[in-house]
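In: Structure of the sequence below:
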Amino acid sequence: MDALYLADGKLFRPTEYSRGPWMADAQHGGPPAALLQRLIENCTEPDHWISRMSVELLAPVPLTPLTFTTELQQLSRRVQFAGAELLSDGRVVARARARILRQSEPIFSESPETDGPFLLPGAEVQREAPAWLIGQDHLTFHQKAVDHRWEDGDFDSPGSAVCWQRLNKQVIAGEEPSGQQRVMALADLASGVSAVLSMASGYGMINSDLDVAFVRPPVGEWLRTDATTRLGPRGTGVCSNTLCDQLGVIAHGTQTLLGRSFA
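Out: Predicted structure coming up:
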């Protein structure tokens, strides 16, 4: 099935395409972030815009059926708060908090965007991501559910990088993912794109959260990730990411990172 999840009544069943690179029985952070986005979108009223998503990964999200909860609060005439949780066997493993704004009539005849346009690299620079820790015996999200084209850097060159990425699977089987679902799935890859430690070092940096502030909806499937990771001296760090489509900037993301030894 070419999707990250199968909807089964009030359950979401993850497929192998949602698997992460660190443990064979746990999901990558991107799929649950996209699923939480979809749950909150279902709470969002017409003419409202999810301006910010904050996702917390509270535990490794298992490759087992997930239940969910959602809530919506009206904070003011134009501002709403929404929340969603994913649960495994009754335990909350991931949650999201969203700020939702009621949109006005168009203010600009054209977007005042000044950073674009950006040129999508050709297929000749498209590369499959490495398997990383769990090896080649398993399907993984970052390898098989995402296409990667490098503008600056590559998987073997640690440091800041620019990579175009496309989610090539549906989030929920039978549903076309929204632009913001695609953004949330791909934004979680930024710390891997800009990793400053190679696997040969014996260490990796795992994110426990993901914050994305949206400028506007993306146009097209390919998104440009311009990411930088900075590490502190005691095993923590931050990844900052600017996401663009071919027209210009669409969102800004951050991840806080925690070091892990694989020795």
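
In: make it CA atoms for all contacts and neighbour counts henceforth
Out: OK.

In: can you pull out the helices in this structure?
Out: For the chain, the helices defined by DSSP state H cover 30-41, 141-144, 179-187, 190-193.

In: for comparison, sequence B:
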Amino acid sequence: MSTDTTAPAGFFERVDEHRFKPTHHAQGAWQAEDHHFSPLAGLIAHAIDRHLDQRPGHGLTLGRISYDILGRLALEECEVSVRTLRPGRTIELLEAVVTIAERPVVRARAWLLATANTSAVAAAPEPPLDPPESFPRWPMHELWPGGYISSIDVRRNASAQAGRATAWISARVPLLTGEPVSPTASFLALVDTANGIAVQQEPAEWMFPNLDLTVHLHRRPEGEWTGLDTTATFGPEGQGLTSSVLHDVLGPVGRAEQILTVRPMPSAH
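Out: I've put the predicted structure just below:
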């Protein structure tokens, strides 16, 4: 399957119908030899979109997607397979599995809901964030290494503190080289960054990688910016939680949760 070779390099390049090759832009922050999960989450959402494209007029939209990270995400070619677990005209459940080196490394499940006109009762209690241009640029690469962090534009509130921050993020590169991607997949490709914007402790001294990412959406995101109103909590027994209200430039769109495993960095303790 060919892609536009003149297009700017994205986080991934398509190899065939189900296989993708990561570029340097997908490099992780904890380990240089691993994927950053954020763009991989977007790639999974794109694979789900492609799966649904085989059924024109299905009338379903993503309501929830939960990702479980099963093991190390080596920065190598990956395969993404999607299947329907529970078919339906109004509610449907899909499952996507990412395989690297013949080993499943991510398992995601997505609930799809039938669309309907509920604009007359639409309401969200969270106020919209101030626009991205009102936030100062934040040099996230000074705190976190890796190709992914260097490939995003981050604007963070000046009053951010340990465990609490608000930020806007956009990607400087496309999700897939030479291939159109839905606004939802592009949006989801940035959500996992939340765990790095409101850190409780210095990542040079403490590790707190997330084991999962669960996103609930009450409307489809629009535009090129992902807004994160994020709180990070560390418990007393090695567990943590990063919670975010998600926004686009029009207002809130949903919520995200990430469970963390908190432990000292071996080289620092």
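
In: that older thread, dump the helices of structure 1 into JSON lines; add mean neighbour count and distance to G253 of structure 1 as well.
Out: Shown next, in JSON lines, are the helices of structure 1 (neighbours: other C-alpha atoms under 10 Å; distance: least, C-alpha to C-alpha, whole Å):
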{"stretch": "helix 30-41", "mean neighbour count": "25", "distance to G253 of structure 1": "13"}
{"stretch": "helix 141-144", "mean neighbour count": "23", "distance to G253 of structure 1": "18"}
{"stretch": "helix 179-187", "mean neighbour count": "25", "distance to G253 of structure 1": "7"}
{"stretch": "helix 190-193", "mean neighbour count": "27", "distance to G253 of structure 1": "9"}
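
In: Nearest to L11 of structure 1 among those helices would be which one?
Out: Closest to L11 of structure 1 of these, according to C-alpha to C-alpha: helix 30-41, at 11.8 Å.

In: residues contacting the counterpart of A190 of structure 1 in structure 2?
Out: Aligned by TM-score structural alignment, A190 of structure 1 pairs with A194 of structure 2. Applying C-alpha atoms under 8 Å, 6 or more residues apart in numbering, we find A194 of structure 2 in contact with L228, T230, T242, S244.

In: In structure 1, which of the residues you listed still touch?
Out: Retained in structure 1 by both residues aligned by TM-score structural alignment, their matches' C-alpha atoms under 8 Å are the following of the contacts of A194 of structure 2: L228, T230, T242, S244.

In: How about the third one, nearest residue that isn't a chain neighbour?
Out: Residue nearest to T242 of structure 2 in three dimensions, not counting chain neighbours: A232, with 4.3 Å by C-alpha to C-alpha, 6 or more residues apart in numbering.

In: Buried ones in stretch 203-216 of structure 1, by neighbour count?
Out: 204-216 (16 or more other C-alpha atoms under 10 Å).

In: against structure 2, where does it fall?
Out: Under TM-score structural alignment, the match for stretch 203-216 of structure 1 is residues 206-219.

In: what about the matching stretch, start to end distance?
Out: 36 Å (C-alpha to C-alpha, to the nearest Å).

In: L36 of structure 1 touches A96, doesn't it?
Out: Yes: contact criterion C-alpha atoms under 8 Å: L36 of structure 1 and A96 qualify, at 6.4 Å.

In: Which residues outside stretch 108-122 of structure 2 are in contact with it?
Out: With contacts defined as C-alpha under 8 Å, 6+ apart, stretch 108-122 of structure 2 is touched by 44, 59-68, 89-97.

In: now do stretch 74-88 of structure 1
Out: For stretch 74-88 of structure 1, contacts defined as C-alpha under 8 Å, 6+ apart pick out 36, 39-40, 43, 61-62, 64-73, 92-103.

In: Kindly write the PyMOL command that selects the buried subset of those residues.
Out: The buried residues among those can be selected in PyMOL (16+ other C-alpha under 10 Å) with this line:
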select buried, resi 36+39+40+61+62+64+65+66+67+68+70+72+92+93+94+95+96+97+98+99+100+101+102
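
In: quick one: the strands in the stretch 51-200 of structure 1?
Out: Secondary structure of the stretch 51-200 of structure 1 (DSSP state E, counting those that start in this stretch): strands located at 67-74, 79-88, 91-102, 146-152, 161-167, 170-172.

In: distance between stretch 198-213 of structure 1 and the chain's centre?
Out: Here stretch 198-213 of structure 1 is found 13 Å from its chain centre; the criterion is C-alpha atoms, centre = their mean, to the nearest Å.

In: one step back: out of the strands of the stretch 51-200 of structure 1, which is closest to A7 of structure 1?
Out: strand 170-172 (6.6 Å).

In: what's the average distance of that closest one to structure 2?
Out: In the superposition with structure 2, the average deviation recorded for strand 170-172 of structure 1 is 1.2 Å (mean C-alpha distance after the TM-score superposition for structure 1).

In: and for that strand, what span of structure 2 is it aligned with?
Out: Residue span in structure 2 matched to strand 170-172 of structure 1, by TM-score structural alignment: 174-176.

In: What lies in contact with that stretch?
Out: Stretch 174-176 of structure 2 is contacted by residues 8-14, 39, 42-43, 181, 186, 189 when judged by C-alpha under 8 Å, 6+ apart.

In: and if we set it to 7 Å?
Out: Residues outside stretch 174-176 of structure 2 that contact it (C-alpha atoms under 7 Å, 6 or more residues apart in numbering): G10, F11, F12, E13, P39, S186.
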